[in-house]
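[1] sequence and predicted structure are below.
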Amino acid sequence: MSHVSAVLLVLLAGTMWAASGTAAQDFYAQSHHLPVELTQVRLFLSSGLFFLLAWWSGGLQRGVRTLRHSPRLLLRMAVHGILGIMIVQFSYFKGIAAGDAAATTVICSTSPALMILYLAARHRRLPRMAEMLTVAAAVAGVFLLVTGGDLTRLSVPSDCVVWSLVSGATFVFAMIYPVHLLRRFDRFFLLAVCMLFGGIALLPVTQAIADVGAFFTAQTWFDLFVIIGLGTVVAFFAF
């Protein structure tokens, strides 16, 4: 894949994730469902769609054969599904519920700066000048957003700030951890299994998936299409 194609795919993924945030904000306004319920429904339905795509591409059969030979890989997939996918989405939706989609998305965009700091610590080196400027710009941008330049108050609810930072930090993990898994599995199959693990992990908290029909109303079906179809299937595939 060319560098230009890769950049365009990342831009597509980012745009779809941002669209899902706006749709989630409207979904909360139109329904009584909680972020944890929306997260579980999103994960289970998206998992089903990715299983269909894996079957269509032939990745389902290859993935099952790989797991038969190396069943321990299921544990790594569970880790990515819970820490790298479920918590990212849940904390993102919690941030939107506590504040708004715009603020949450901007704060979450600190993840590249967090990635720079992580890699610098991992390789025991100081960030390069361009990287340091990137981190400084990200911190300054979030500072201006949450305070409006006034140190005595927050213009964004503190819960929104905390959940958004959690989402950004766990997104860094989601970018790094599955690299070795992508070498072993078809991307559709990997996403299907990991999202299934993420949805299962929420069962002790909520069983919203059992009443999934209640989510699709005349006021919310388009929001769910954007959140699940565009913000999950298209976004994760492109990324």
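    It's in. Numbering: from 1, shown residues only.
[2] please count neighbours and contacts with C-alpha atoms only from this point.
    OK.
[3] which other helices and strands contact the helix or strand containing residue 67?
    Element membership for residue 67 (DSSP states H and E) is helix 59-69. Helix 59-69 is packed against helix 35-57, helix 187-201, with contacts defined by 3 or more CA pairs under 8 Å, 6 or more residues apart in numbering; DSSP states H and E.
[4] between those helices, which gets nearest to residue 80?
    Closest to residue 80 of these is helix 187-201 (CA to CA; 6.3 Å).
[5] could you give the angle of that closest one to helix 35-57?
    Here the directions of helix 187-201 and helix 35-57 differ by 150 degrees (axes from the mean of the first three to the mean of the last three CA atoms, to 10 degrees).
[6] now what about the helix holding residue 67, what contacts it?
    51, 54, 55, 73, 74, 184, 185, 186, 187, 188, 189, 190 (CA atoms under 8 Å, 6 or more residues apart in numbering).
[7] save the residues you listed as a markdown table, and put in neighbour count too.
    Conversion of the contacts of helix 59-69 to a markdown table gives the following (neighbours: other CA atoms under 10 Å):
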| residue | neighbour count |
| --- | --- |
| 51 | 21 |
| 54 | 22 |
| 55 | 16 |
| 73 | 15 |
| 74 | 14 |
| 184 | 14 |
| 185 | 18 |
| 186 | 18 |
| 187 | 19 |
| 188 | 26 |
| 189 | 26 |
| 190 | 25 |
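[8] here comes the other one, which I'd like you to weigh against the first:
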Amino acid sequence: MIKGKNMRLHGIILAIAGPLLWGFSGIAAQALFTTYQMSPRWLVCIRMIGAGILLILFGYATEPHAMNAPWRQPRSAGALLVFSFIGMLPAQLTYFMAIKHSNAATATILQFLSPVLIIVYLAIRYWHRPRKTDVVSVILALVGTYLLVTHGQLNQLSISTTGFVWGLLTALSTAIYTLFPRHLLRKFGAVPIVGWAMLLGGVSFLLFLRGKSLPVLDFRGILIVAFVIIFGTLFAYLFVLQSLRFIAPTMTSLLGAFEPLTSTILTVLIFQIQFGWPELIGTILIIMTTGLQALADSK
């Protein structure tokens, strides 16, 4: 049994391991796109179906009664279906499209703009003045994005316009993915909701891939896809969820910064992407917005 300080250390390790695996997953996806010319759409479909099945099996093995609970009430069943199609699926698709048209580091960093979009939405939705922390977060995010995508030069973009747009769509879809299922997660838990949403979203996306041939992969390519499904999705989610048993959500949110840091370091080392001081400073500013929000919420 884990006790005392060991509980906190165990939670911290889990909270770091999840984002690290997400970061490695983005790099693996970029390798599939560049080396095997795999379509992001096919990877999204395969990842969601594979990870959804594994999460559901895990749920039935650990909490069998919880897995069917969302389907027993028409309202929650409808909300889960909506979340699958407008929350889970777009969040997965936009992220991989952003990687395809830019790189794993840029896509992951732009994804971390989602807290700023949530701040703006909540301020408009409930018509209240943002906190000082919120205003600072928005400013940091805007400056950080400017440095990240322009290399500090106003007259040019350091990434393609298409990649930048997909990155912003990733942040938007992540904000929706975060806000929409809050009631479902509180009532039924994360494993049933995430598992069913992944499976349903992936199966529905098959309809858009009819007539498109499956990607041709060698054994190494199959192993990379398996890594994305098993380690980059299943274990990453489970590690982060398990960390919440031992440490506060604030700490888990702060340690989520390991995802963009991992993606950035590996993108530079593996794919030889130029990442200068403006991009580095922009990355730090964007990540700081998540830290500020986590610390403000904890108070």
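    Good, I have the coordinates. Being a predicted model, the structure only gives us computed values, none of them experimental.
[9] ok, back up a step: point out the most buried one among the helices and strands packed on helix 59-69 of the first structure.
    Of those, the one with the most neighbours on average (mean count of other CA atoms under 10 Å) is helix 187-201, at a mean of 24.
[10] in the second structure, what range does that helix match?
    With TM-score structural alignment applied, helix 187-201 of the first structure matches the range 190-204 in the second structure.
[11] can you check stretch 92-101 of the first structure too?
    So stretch 92-101 of the first structure sits over residues 95-104 in the second structure, by TM-score structural alignment.
[12] which residues does that stretch contact?
    26-27, 29-30, 33, 40, 44, 105-108, 111, 159-160, 162-167, 170, 263-264, 267.
[13] how about the lengthiest helix in the second structure: buried residues?
    Looking across the second structure with DSSP state H, the single longest helix is helix 4-35. By neighbour count with 16 or more other CA atoms under 10 Å, helix 4-35 of the second structure contains the buried residues 7-12, 14-33.
[14] now do the contacts for residue 202 of the second structure.
    Residues in contact with residue 202 of the second structure, defined by CA under 8 Å, 6+ apart, are 44, 45, 46, 47, 48, 49, 89.
[15] and the residue lying farthest from the centre of the first structure, which helix or strand is it part of?
    Ranked by distance from the centre of the first structure (CA atoms, centre = their mean), the top residue is residue 152, with 32.0 Å. Per DSSP H and E, residue 152 of the first structure falls between elements, in no helix or strand.
[16] how about the one 3 residues further on?
    Taking DSSP H and E as the criterion, no element holds residue 155 of the first structure; it sits outside all helices and strands.
[17] count of neighbours near it?
    Residue 155 of the first structure has 15 neighbours, counted by other CA atoms under 10 Å.
[18] from residue 182 of the second structure, how far out is the alignment partner in the second structure of it?
    Superposed on the second structure with TM-score structural alignment, residue 155 of the first structure falls opposite residue 158. Distance of residue 158 of the second structure to residue 182 of the second structure, given as CA to CA, to the nearest Å: 36 Å.
[19] over to residue 5 of the second structure?
    Counting by CA to CA, the gap from residue 5 of the second structure to residue 182 of the second structure is 30 Å.
[20] what residue of the first structure matches up with residue 32 of the second structure?
    Checking TM-score structural alignment: residue 32 of the second structure goes with residue 27.
[21] hmm, that match is touching residue 223, no?
    Yes - contact criterion CA atoms under 8 Å: residue 27 of the first structure and residue 223 qualify, at 6.0 Å.
[22] how many neighbours does residue 298 of the second structure have?
    By other CA under 10 Å, neighbour count at residue 298 of the second structure equals 11.
[23] again with residue 172 of the second structure
    Residue 172 of the second structure, neighbours per other CA under 10 Å, totals 24.
[24] swap in residue 67 of the first structure?
    14.
[25] now do the contacts for residue 29 of the second structure.
    Residue 29 of the second structure neighbours (CA under 8 Å, 6+ apart): 43, 96, 99, 104, 224, 225, 228.
[26] tell me how far residue 179 of the second structure lies from residue 279 of the second structure.
    Applying CA to CA to residue 179 of the second structure and residue 279 of the second structure gives a distance of 29 Å.
[27] the two: which is more packed in?
    residue 279 (23 against 14).
[28] what about the more buried one, which helix or strand?
    Going by DSSP H and E, residue 279 of the second structure is part of helix 277-298.
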